[in-house]
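> the amino acid sequence is not available; the structure is as follows:
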């Protein structure tokens, strides 16, 4: 008797566990040490479930691996993307502040995630080049739209240079999560949740007072 294919029981939970354990492994291990088998074993599910949720029509291993990585990446930063889209729709400095806030809130949950992105961006092998394209495909449109001329005129002060603003925002948002531990230890800084929340409010003040046209007290909003 032929077994009838269907949607597995507990579907959302199985998929959620695969994405969760994929993220944990990607951020904690060298990329070449992560495999679909290891992800499935850690999630305690049959490896066939990766093909079920993340496979392409060719069913190639590379397609499965990249499909799972893309899902993990998108779902990790989905709150950031959602808030970014609001910022573009409203052209409001308030939404841009919320964009930074949503980024910090997402990264506080997985503080090693930006280091994973950096490792992949610096790699030069073919498989990781494919993952670079996934990352750039998601992040590049956000960068391009944020620093488009019409957005610059609406949100940023007239004397702000777009390229410098881009670097400043990357520094405020990304560097704390990339800073070497020895550097942080030297300055007696511990990147725990409480410190990152305070740092977020500090960086929001720098953003609003240094780059944005309208000054407004955003301290502790949406906490």
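Noted; the coordinates are in hand. What you are looking at is a predicted structure, and each value in this text was computed from that prediction instead of being measured.

> hey, let's count contacts and neighbours off CA atoms from now on
Fine.

> and residue 76, that's in a helix?
Yes. Residue 76 forms part of a helix when assessed by DSSP: H, G, I helix; E, B strand; the rest coil.

> okay, helices next: where are they in this protein?
Using DSSP state H, the helices found in the chain span residues 11-28, 36-43, 48-54, 61-90, 93-109, 113-122, 126-146, 149-155, 162-178, 181-186, 193-210.

> make TSV out of those and add mean neighbour count.
Listed next are the helices of the chain as TSV, based on neighbours: other Cα atoms under 10 Å:
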stretch	mean neighbour count
helix 11-28	18
helix 36-43	18
helix 48-54	17
helix 61-90	18
helix 93-109	20
helix 113-122	16
helix 126-146	15
helix 149-155	15
helix 162-178	15
helix 181-186	11
helix 193-210	17
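
> okay, now the one to match up with it:
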């Protein structure tokens, strides 16, 4: 892991950019001298680690005593995109806007992305836990498709918070039954890009004994800010 920049933010959080091979990432750490528990924060497919909503969540979470890391998935953010990636993204956007079926496009694009992204997250986790300022345990927050696979294959993840869940590849819908860690699923009731019933079915499928569903009115980007506070209390229960 090679750190390429560092700056101390107004809230005391240290923000550092890093690279791990071809993987670009950002690490936010609190001022606390003690090793901090770690939260991996993954944005939805196609959005960069610099997306404003992710950065705001990361800074707020770090200020409450967590180390927070985000990376750009293959073909996302600043990473190179193939012509096939661009075509799949454009087709997915057109289908969603037109209200057409998107399952086949979604499977062909997101399924392979999960397969590529999860090994990179695990390598990043190895490198992060080797840093003296990070002590574990580890939580995950964000994109459900990647999070489900990570929760199944990565025993170091102790709790997870997922967003939306309407569109998740078939493989991860099956894997959801193997997820047994504590879960918090956030659902926007009027999410134009995530079918509500599919998200509810996914929540029902999870094998966790402790799983909580928070549903709020509004569209995809309308998650209330107080959910960040509730998410913090969820992670405090399981990571601190």
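That came through, no problem. Because the structure is a prediction, the values reported are computed rather than measured.

> report the TM-score for the pair.
Here the superposed chains carry a TM-score of 0.32, computed using TM-score structural alignment, normalised by the length of structure 1; 109 aligned residues with a Cα RMSD of 4.6 Å.

> show me what contacts the residue nearest to the spatial centre of structure 1?
Nearest to the geometric centre of structure 1 sits residue 77, at 4.0 Å (Cα atoms, centre = their mean). Taking Cα atoms under 8 Å, 6 or more residues apart in numbering as the contact definition, residue 77 of structure 1 lies against 103, 106.

> try it again at 10 Å.
The neighbourhood of residue 77 of structure 1, defined by Cα atoms under 10 Å, 6 or more residues apart in numbering, consists of 102-103, 106-107, 113, 138-139.

> I figured residue 62 of structure 1 was touching residue 70, is that so?
No. Contact criterion Cα atoms under 10 Å: residue 62 of structure 1 and residue 70 do not qualify, at 11.9 Å.

> quick one, strands of structure 2?
Using DSSP state E, the strands of structure 2 run over 2-8, 14-20, 23-29, 36-42, 67-71, 134-143, 157-163, 183-188, 211-216.

> which one of those strands is the most hemmed in?
Mean neighbour count (mean count of other Cα atoms under 10 Å) peaks for strand 67-71 among those, with a mean of 28.

> what sits against the closest residue to residue 17 of structure 1 other than its chain neighbours?
Nearest non-adjacent residue to residue 17 of structure 1, counting by Cα to Cα, 6 or more residues apart in numbering: residue 43, 5.6 Å away. Going by Cα under 10 Å, 6+ apart, residue 43 of structure 1 touches 14-22, 37.

> and residue 43 of structure 1, how far from residue 18 of structure 1?
6 Å (Cα to Cα, to the nearest Å).

> if I look at the residue found closest to residue 50 of structure 1 once you drop the neighbours it is linked to in the chain, how far off is residue 164 of structure 1?
Leaving aside its chain neighbours, residue 50 of structure 1 sits nearest to residue 64 (6.8 Å; criterion: Cα to Cα, 6+ apart). Separation of residue 64 of structure 1 from residue 164 of structure 1 (Cα to Cα): 39 Å.

> and residue 70 of structure 1, by the same measure?
As judged by Cα to Cα, residue 70 of structure 1 and residue 164 of structure 1 stand 30 Å apart.

> surely residue 108 of structure 2 and residue 88 touch.
Yes. The pair residue 108 of structure 2 / residue 88 is scored as a contact, 8.0 Å apart, by Cα under 10 Å.

> the two: who's more crowded?
Set residue 108 of structure 2 next to residue 88 and count neighbours by other Cα atoms under 10 Å: residue 88 wins out with 17 against 13.

> my guess is residue 113 of structure 2 meets residue 88, correct?
No. Counting by Cα under 10 Å, residue 113 of structure 2 stays clear of residue 88, with 11.6 Å between them.

> can you pull the buried residues of the longest helix seen in structure 2?
The helix that spans the most residues within structure 2, counting by DSSP H, is helix 103-129. Using 16 or more other Cα atoms under 10 Å as the test for burial, helix 103-129 of structure 2 gives 106-107, 109-111, 113-114, 117-118, 120-121, 124-125, 128-129.
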